[in-house]
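Engineer: Below are the sequence and a predicted model; questions follow.
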Amino acid sequence: MSDEPRDCERILTQSANTVRPLIRSQVNRLPAHIRHLAGLHFGWWTDDRVHVDHQGDGKALRPALTLLACRAVGGDPAAARPAAVSVELVHNASLLHDDIIDHDRMRRHRPALWAAKGFPAAILAGDALFFAAVQALAEAPRAELTVPVLLESVQLLIEGEYLDILLETGTDVSEDRALAVAAGKTGELLAAACALGAIAGGADAQRAAHLRAFGRHLGIAFQCIDDLLGIWGDEQATGKPALSDLRRRKISLPVAAAMAGHTPQAETLRALYRRNTPPNDEECRHAAKLIEQSGARDWTLYRARRHSADAHEHLALARPAPAAVAELTALAEMITNRDR
């Protein structure tokens, strides 16, 4: 590979092209009926087993981080391919379960698996992908180091998902709880992606720990921006309806920050979320204005920038190779400045 740094689009495209056939190979090892469900989720074929020619398996951000972390410590990125497959399988398993929890009927412009095949099918397909992710690492070199990292991160991811459910009940709405959700749901898997890549590249424990911290802070920044886009994002860019998170009464980071105060805006927002009926368009626009007036939009943006800065500090401490640090930095900038 050339030492000339690539732009983000090229990094993600090349990572996807590298990992996609390996993911498919791993999924093809599943029993026939579960393999069919997984293929429906990935969009590889239709329900009547007609193969679909498309490349819409996601952005491959996590595999890209894994391969780059390996390169950053002087390793051959090929050594990190099983880890890249593993983190992408975990990501997709969590998406299958997320769609059930959130009752989201669409995923990547296709019906979510639960909407097409029912809750049991989607739960079991998600479970199968979690175990396929472990299998991908267990059969690769350094499994004694990588498998425990993956298992710990998946447990923390699940904890983050449950904290999110508790947050949605409104029993403990606070900035700290919302940040803990972001750290678990999003930060942990990006942390695992970077740590597993570093371990596959032969990094010592200290360098791997710094790259893991880089991924965790980057993941929290990612979630901060995602939550801002869920309220103020451009529908043309995000593909989501404007104010979508407010329509769903999702307690995202800016909403939690606004509700946590003892202000008229906070009380009005809490009352809107307690109602039995979803808010209409006018009420959603009013809620967005209340959140902005409370300072929660600026607070969330500040958090994104703070965690991005922390990520860069840990990246520097990992003493990465120059070309790899340029590309990891480019991905970090893309995450914290994206509009979709």
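Structural biologist: Great, that's in hand. Numbering: from 1, shown residues only.

Engineer: use CA for all of it now, contacts and neighbours both
Structural biologist: Noted.

Engineer: for stretch 301-319, which positions count as buried?
Structural biologist: Neighbour-count burial for stretch 301-319 flags 301, 303-305, 307-312, 314-315, 318 (criterion: 16 or more other CA atoms under 10 Å).

Engineer: got it, and stretch 4-21?
Structural biologist: 5, 6, 8, 11, 12, 15, 16, 18, 19, 20.

Engineer: Just want the most central residue of the chain.
Structural biologist: residue 186 (4.6 Å; CA atoms, centre = their mean).

Engineer: so it sits right up against residue 223, yeah?
Structural biologist: Yes: contact criterion CA atoms under 8 Å: residue 186 and residue 223 qualify, at 6.5 Å.

Engineer: thinking again about what came up before, now for the residue nearest to the centre of the chain: which residues touch it?
Structural biologist: 157, 216, 219, 220, 222, 223 (CA atoms under 8 Å, 6 or more residues apart in numbering).

Engineer: Look at it and give its secondary structure.
Structural biologist: With DSSP: H, G, I helix; E, B strand; the rest coil as the basis, residue 186 sits in helix.

Engineer: returning to what we had before: helices - which of the buried residues of stretch 4-21 land there?
Structural biologist: 8, 11, 12, 15, 16, 18, 19, 20 (DSSP state H).

Engineer: Taking the contacts of residue 186 together, which two end up most distant?
Structural biologist: Greatest spacing in those, by CA to CA: 157 and 222 (15.0 Å).

Engineer: want to throw the ones in helices among the buried residues of stretch 4-21 into a markdown table with distance to residue 91?
Structural biologist: Output for those, formatted as a markdown table (distance: CA to CA, whole Å):
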| residue | distance to residue 91 |
| --- | --- |
| 8 | 20 |
| 11 | 19 |
| 12 | 16 |
| 15 | 15 |
| 16 | 14 |
| 18 | 17 |
| 19 | 14 |
| 20 | 14 |
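
Engineer: try it against this one:
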Amino acid sequence: MASSQTLTDARPAFEVLAWSREVVEPLLRQAVDRLPPPARRIAGYHFGWHDEDGTPTRAGGKAIRPALTLLSARAVGGHERAAAPAAVAVELAHNYSLLHDDLIDADEARRHRPTAWKVFGSAQAILVGDVLHALAFDVLACGGTALAAHGTPLLSSALLDLAGGQCADVAFEARTDAVPVDECLEMVRCKTAALLGGACALGALAGGAVPSQVERMRAFGEQLGLAFQMVDDLLGIWGEPSVTGKPVRADLAQRKKSLPVVAALASGTPAGDELAELYHRDTPLTDAELVRAADLVELAGGRAWAQTQADDRMESALVELQADTLVPGAAAELLNIARLITRRDH
């Protein structure tokens, strides 16, 4: 039982993620199998279960959000099986957003292979994203009384925030004025952190948590989500393509107003001013200009600021795990996942 787990029982992050996939993937496949064949084929490709012609593969993601959901249930003294439907719903919702994100950002690769829209076309990728969104709520509605009654509004609120954050992110790219750092942080809270917070809150709810515990787990997930995005933005500029699976300095090439960039542009430094010049050009940046842009972000303090913010948000997340009402071993495993997220290279 989760309630008897101790700190010494805590598993390392890679074991927790493997355990999470063992619990969630069979149920996720069952849900996807209910889709019409064309949607099922594209969804299976996107999840990494098979290649374009249906040959089985193993190219899936880390499944961090389902792991957070299952562990949150254990952290409040519940059993992971009660939270499995919530974990499946969260993974479906997350992948709906990824299918749409890849189109919005014109990303041609994910997990070291072509994105779904590059293989099957834009219209099909959009439609399958929509189907996964609907399927997430269907799975949640069938996941038990607590999830059906209280989990649905939790997930709905997180996805409304996510869509609002995406809208803001896209709007930032077209803006010629300086985007304030606080406004960018709020965009990130909505776009990324809200769903991680929702994943943890759903797990706690399924585990039988009282409202204060649900809110504590939501706050943990949200702060972790902010740290996650800081690291993701750093990797979008300085990540190694062979590890991240994305082109070098991809975010700069797309003139994305990521957090390090916004901090650099708002720095009031000569490097920030030069970066603004590059960002406002109408023509694509050359390879040399992309290298220069990355250097300017660092010179203007954007890289150091984002790393400090990631560390600070991580500390804020960990404060939420220190409650004596949480099961110590599960809280320790949540800590291991949090460290994986904020120290990752892809």
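Structural biologist: Ah, there it is. Computed from a predicted structure; not experimentally measured.

Engineer: one step back: counterpart of the residue nearest to the centre of structure 1 in structure 2?
Structural biologist: Under the alignment (TM-score structural alignment), residue 186 of structure 1 maps onto residue 192 of structure 2.

Engineer: The equivalent of residue 304 of structure 1 over in structure 2 sits in which helix or strand?
Structural biologist: In structure 2, residue 304 of structure 1 lines up with residue 310, judged by TM-score structural alignment. Per DSSP states H and E: residue 310 of structure 2 is located in helix 302-320.

Engineer: average gap between that helix and structure 1?
Structural biologist: Once the two models are superposed, helix 302-320 of structure 2 sits on average 1.1 Å from its counterpart in structure 1 (mean CA distance after the TM-score superposition for structure 1).

Engineer: In structure 1, which residue range corresponds to the helix or strand just after that helix?
Structural biologist: With elements assigned by DSSP H and E, the helix or strand that comes after helix 302-320 of structure 2 is helix 328-342. On the basis of TM-score structural alignment, helix 328-342 of structure 2 is assigned to residues 322-336 in structure 1.

Engineer: Superposed on structure 2, what's the mean shift for the matching stretch?
Structural biologist: Relative to structure 2, stretch 322-336 of structure 1 is 0.9 Å off (mean CA distance after the TM-score superposition for structure 1).

Engineer: what's next to that stretch, contact-wise?
Structural biologist: 3-8, 11, 65, 68-69, 71-72, 218, 221-222, 225, 304-305, 308, 312, 315.

Engineer: let's see it at 6 Å
Structural biologist: The contact list for stretch 322-336 of structure 1 (CA atoms under 6 Å, 6 or more residues apart in numbering) reads 3, 5, 72, 222.

Engineer: between these, which is nearest residue 209 of structure 1?
Structural biologist: Out of the contacts of stretch 322-336 of structure 1, the member with the shortest distance to residue 209 of structure 1 (by CA to CA) is residue 72, at 13.3 Å.

Engineer: What's the match for that closest one in structure 2?
Structural biologist: So, by TM-score structural alignment, residue 72 of structure 1 is matched to residue 75.

Engineer: now residue 223 of structure 1
Structural biologist: So residue 223 of structure 1 corresponds to residue 229, using TM-score structural alignment.

Engineer: so how far is residue 98 of structure 2 from its match?
Structural biologist: Look at residue 229 of structure 2 and residue 98 of structure 2: by CA to CA, to the nearest Å, they are 14 Å apart.

Engineer: Neighbour count for the two, which is higher?
Structural biologist: More neighbours surround residue 229 than the other of residue 229 of structure 2 and residue 98, with 23 against 18 (other CA atoms under 10 Å).

Engineer: Please, which helix or strand holds that one?
Structural biologist: When elements are assigned from DSSP H and E, residue 229 of structure 2 belongs to helix 211-238.

Engineer: got a list of what the match of residue 304 of structure 1 touches?
Structural biologist: Contacts of residue 310 of structure 2 by CA under 6 Å, 6+ apart are 227, 230.

Engineer: One more pass at 10 Å, please.
Structural biologist: 223-231, 234, 304, 316, 342-343 (CA atoms under 10 Å, 6 or more residues apart in numbering).

Engineer: what's around the closest residue to residue 233 of structure 2 other than its chain neighbours, how many residues?
Structural biologist: Excluding the flanking residues, the one nearest residue 233 of structure 2 by CA to CA, 6 or more residues apart in numbering is residue 258, at 6.0 Å. Counted with other CA under 10 Å, the neighbours of residue 258 of structure 2 add up to 27.

Engineer: counterpart of residue 258 of structure 2 in structure 1?
Structural biologist: So residue 258 of structure 2 corresponds to residue 252, using TM-score structural alignment.

Engineer: wouldn't that match be in contact with residue 165 here?
Structural biologist: No: assessed by CA atoms under 10 Å, residue 252 of structure 1 is found out of contact with residue 165, at 11.4 Å.

Engineer: mind listing the helices for the stretch 51-200 of structure 1?
Structural biologist: 61-72, 81-102, 113-117, 119-138, 143-169, 175-182, 188-200 (DSSP state H, counting those that start in this stretch).

Engineer: counting contacts, what elements does the shortest one pack onto?
Structural biologist: So the one you mean is helix 113-117 of structure 1. helix 32-42, helix 81-102, strand 106-107, helix 119-138 (3 or more CA pairs under 10 Å, 6 or more residues apart in numbering; DSSP states H and E).

Engineer: ok, now with 8 Å
Structural biologist: Judged by 3 or more CA pairs under 8 Å, 6 or more residues apart in numbering; DSSP states H and E, helix 113-117 of structure 1 is in contact with helix 32-42, helix 81-102, helix 119-138.

Engineer: sorry, back to before: quick one: the match of residue 223 of structure 1 and residue 341 of structure 2, what's the gap?
Structural biologist: Distance from residue 229 of structure 2 to residue 341 of structure 2, by CA to CA: 9 Å.

Engineer: returning to what we had before: residues contacting the residue nearest to residue 233 of structure 2?
Structural biologist: Applying CA under 8 Å, 6+ apart to residue 258 of structure 2 gives the contacts 184, 233, 251.
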